[in-house]
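Student: Structure, please.
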Amino acid sequence: MKKRDLILTLVSLILLFVCVYFADAYLDSYKVRILNLCAIYVILALSMNLVNGFTGLFSLGHAGFMAVGAYTTALLTMPPLVKAQNFFMAPLIKPLDSITLPFLPALLIAGVLSALVGFLIGAPALRLKGDYLAIATLGFAEIIRVIFTNTQSLTNGALGLKGIPVTTNLWWSFGIAVITVILIGSLINSSFGRALKAIREDEIAAESMGINIFRHKVLSFTIGAFFAGIGGGLLGNLLGTVDPLMFRFFLTFNILLIIILGGMGSITGSIISAFIITIAGEALRFLDESITIGSLYIPGIPGLRMVVFSALLMVVVLFFRQGIMGTNEFTWDKLFNRLQKKPAAGGGNN
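Tutor: I've put the predicted structure just below:
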């Protein structure tokens, strides 16, 4: 990286955390919650884009990895008394009933455990391709959800977990989002990342160049599961409660929507799209409620928000077939080139 680019990146990060400080200090809890969700969806979108966008796989199992991360972080951070209150039907297995860890170690353990589950799922499933892989990963995610629903002494079953310490704040979510962007960006720009892109473009050609297709796919899938577990842990400790119904296919669909809108294979696109979709989804909530304009009364229609939101997304996808960014990334050179570009002189053909 050029010295100029490094300085500008550091200045941008400082400005970001200055904004985080003022947001944390002066915004109300609702707006802070939305910003936290934006940052968490950045992490989840990047983890899924690594698998679906950069490696060219079609995985739909992200909700399962998020569930593993959310439950693991919750169980490791909840005090023993709160655990006893939750597990009144069947006691929590030992030694989890008496273990309480700080948030960061619990989050890392959740990520590692999610990565392990991702490896165990990916090893057999990644021998499939295309729609077959999508169906297999979707099935595994549903299996995880059903297991969590029926393991009363480990996850409290369908009742879920309540009273989880609300540890996630803007510093945690944006800090980990920045770290995720840096790590995945470095990974994509390494020789490993170039091998993933080669697999995405043409598996046969990549294999003929000596790339171990299966090993790279499994590693990509495992790393994606790790960050999905981290995102799930942040989400659980933001909401203060988790239950198996939170981790249905609809959650995976939301993340898939973010990476498609932002651009499959674009880190910048995933970041932009995560903020757009999260904020727009909340901004349109007034459509579900009754509206009074002068003497005109318009009754609320439940679900109208999602209808309008889906229509807007369809329009965007029609005009941006490859997403907002396609496979492009933001760079300082591109920004300066665009700013320094002089307008063409009139009176002639360009």
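
Student: CA atoms for contacts and neighbours, from now on please.
Tutor: Will do.

Student: how many other residues sit next to the nearest residue to Tyr297 once chain neighbours are set aside?
Tutor: Among residues not flanking Tyr297 along the chain, Ile291 sits closest, at 6.0 Å (C-alpha to C-alpha, 6 or more residues apart in numbering). Other residues near Ile291 come to 13 when the count uses other C-alpha atoms under 10 Å.

Student: In this structure, where's the longest helix?
Tutor: Scanning the chain for the helix with the most residues, using DSSP state H, yields helix 213-239.

Student: Sort out which residues of it are buried, please.
Tutor: Residues 213, 216-239 are the ones in helix 213-239 that count as buried (16 or more other C-alpha atoms under 10 Å).

Student: same question, stretch 12-24
Tutor: Buried residues in stretch 12-24, counting neighbours by 16+ other C-alpha under 10 Å, are found at 20, 23-24.

Student: who are the neighbours in contact with Gln340?
Tutor: Gln340 sits next to no residue when contact means C-alpha atoms under 8 Å, 6 or more residues apart in numbering.

Student: how close does it get to Ile298?
Tutor: 49 Å (C-alpha to C-alpha, to the nearest Å).

Student: Ala228 now?
Tutor: For Ala228, the distance to Ile298 equals 41 Å [C-alpha to C-alpha].

Student: Next, the structure of the following sequence, for comparison with the previous one:
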Amino acid sequence: MMKMEKKLSARTNFILTVVFLIFMALLLYLADRYMDSYKLRVVRLIAIYGIMAVSLNLINGITGIFSLGHAGFILIGAYTASLLTLSPEQKAMSFIIEPIVPWLANAHTDFFTATVAGGVLAAVFAFLIGWPVLRLSGDYLAIASLGFAEVIRIIALNAISITNGPLGLKGIPEYSNIWWCYGWLFVTVLFMASLVNSSYGRALKAIREDRIAAEAMGINVFKHQLLSFVIGAFFAGVSGSLYAHWLTTIDPRTTTLGPMLTFYVLIMIVLGGLGSISGSLIGAALFAILFEWLRDLEEPFTFFGIHVPGIKGMRILVISAIFILVMIFWQRGIMGREELTWNNLYRWLFARRRGGEEK
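Tutor: As a prediction, the model looks like this:
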């Protein structure tokens, strides 16, 4: 006899979601009010990393495109939004080597408009790059997209009258407060969840599983991949704007916004589970916390009475070791391709309770 699958009603799901959102808003309010500035910066960074991870997961995990150019889109969003939020006086003071181009000198707008503009410009570049690059596949696509990210960084270093070259941008307003960060994270997750659960999302998953079979079923593979690439780039640009206004400075010579950032985000989505939005958020939170908590390893410390000198880059080494262990022993990541939904939680709790009763 078949056992009926336990499932919550749509109304119950809606009520639980509303209660959860109210609870999260209360936690964010308490964090904003009572946390010290350092812990609050980490909490905001979790949301920014979350947007980066979810946007890359749409491309790599859900669509199956092996892209390594995400840092390029983040950099475009960061520069675009920063140049639009800096006042004309700040730009005049910052551009020392060469004066800023006239059409950017007096361009100034609010943070929301600047963030959307950063996302839109990143999406435009994704379309221009994706049109030729997405005709490749596998390793060739990965190398081409990685090359794009490096090209963007080199342009940022040399387009002095637009980006201020190697001097970067300083004095960027710290607009990325807890509400902006988590507000954009909510919009990103809501959009991605709606997309993945739509017919378009099912087509993306079909392409991921078997490109040839998907094409045989009438799915325009190139069109779907390109749109996925553009959407992921838009939210990467948004995260770049938030990241720049969290850092308050952009230096193209460092790895903060360089191609290495792509590998950081890749670690997040692999730890959480490729193809899982919930996993991306969990992976982003774990990475942000570990990245800050392990900072002490780069300073001199005492371990069981033994003095250990600080080793620069040690935290990256530890995180990389964890990543390798996950790849060897737990390839599916924390969530695999599963999502943390109310129905899944209910089934898990029901299964545990039923298992206890049977014992």
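
Student: returning to that earlier point: what residues in the second structure pair up with whichever helix or strand comes after the longest helix of the first structure?
Tutor: Moving toward the C-terminus from helix 213-239 of the first structure, the next helix or strand (DSSP states H and E) is strand 241-242. Taking TM-score structural alignment as the measure, the second structure aligns residues 249-250 with strand 241-242 of the first structure.

Student: could you measure the counterpart of Pro88 of the second structure in the first structure against Ser98 of the first structure, distance?
Tutor: Residue correspondence to the first structure (TM-score structural alignment): Pro88 of the second structure is matched to Pro80. Distance of Pro80 of the first structure to Ser98 of the first structure, computed by C-alpha to C-alpha: 5 Å.

Student: Could you list the buried residues of stretch 263-279 of the second structure?
Tutor: Going by neighbour count (16+ other C-alpha under 10 Å), the buried part of stretch 263-279 of the second structure is 264-279.

Student: Stretch 316-332 of the second structure too?
Tutor: Residues 316, 319, 323, 326, 331-332 are the ones in stretch 316-332 of the second structure that count as buried (16+ other C-alpha under 10 Å).

Student: Name the residue closest to the centre of the first structure, please.
Tutor: Geometric centre of the first structure, nearest residue: Leu44, 1.2 Å, by C-alpha atoms, centre = their mean.

Student: Tell me which residues touch that residue, please.
Tutor: Contacts of Leu44 of the first structure were listed using C-alpha under 8 Å, 6+ apart, and they are 227-228, 231, 255.

Student: The closest residue to Ser241 of the second structure other than its chain neighbours: what secondary structure?
Tutor: Nearest residue to Ser241 of the second structure, sequence neighbours excluded (C-alpha to C-alpha, 6+ apart): Ala78, at 4.3 Å. Here Ala78 of the second structure is recorded as helix under DSSP: H, G, I helix; E, B strand; the rest coil.

Student: I'd like to know how many residues surround Ile301 of the first structure.
Tutor: By other C-alpha under 10 Å, the residues close to Ile301 of the first structure number 12.

Student: Now do the aligned partner of Gly193 of the first structure in the second structure against Gly138 of the second structure, distance only.
Tutor: By TM-score structural alignment, Gly193 of the first structure lines up with Gly201 in the second structure. Distance of Gly201 of the second structure to Gly138 of the second structure, given as C-alpha to C-alpha: 21 Å.
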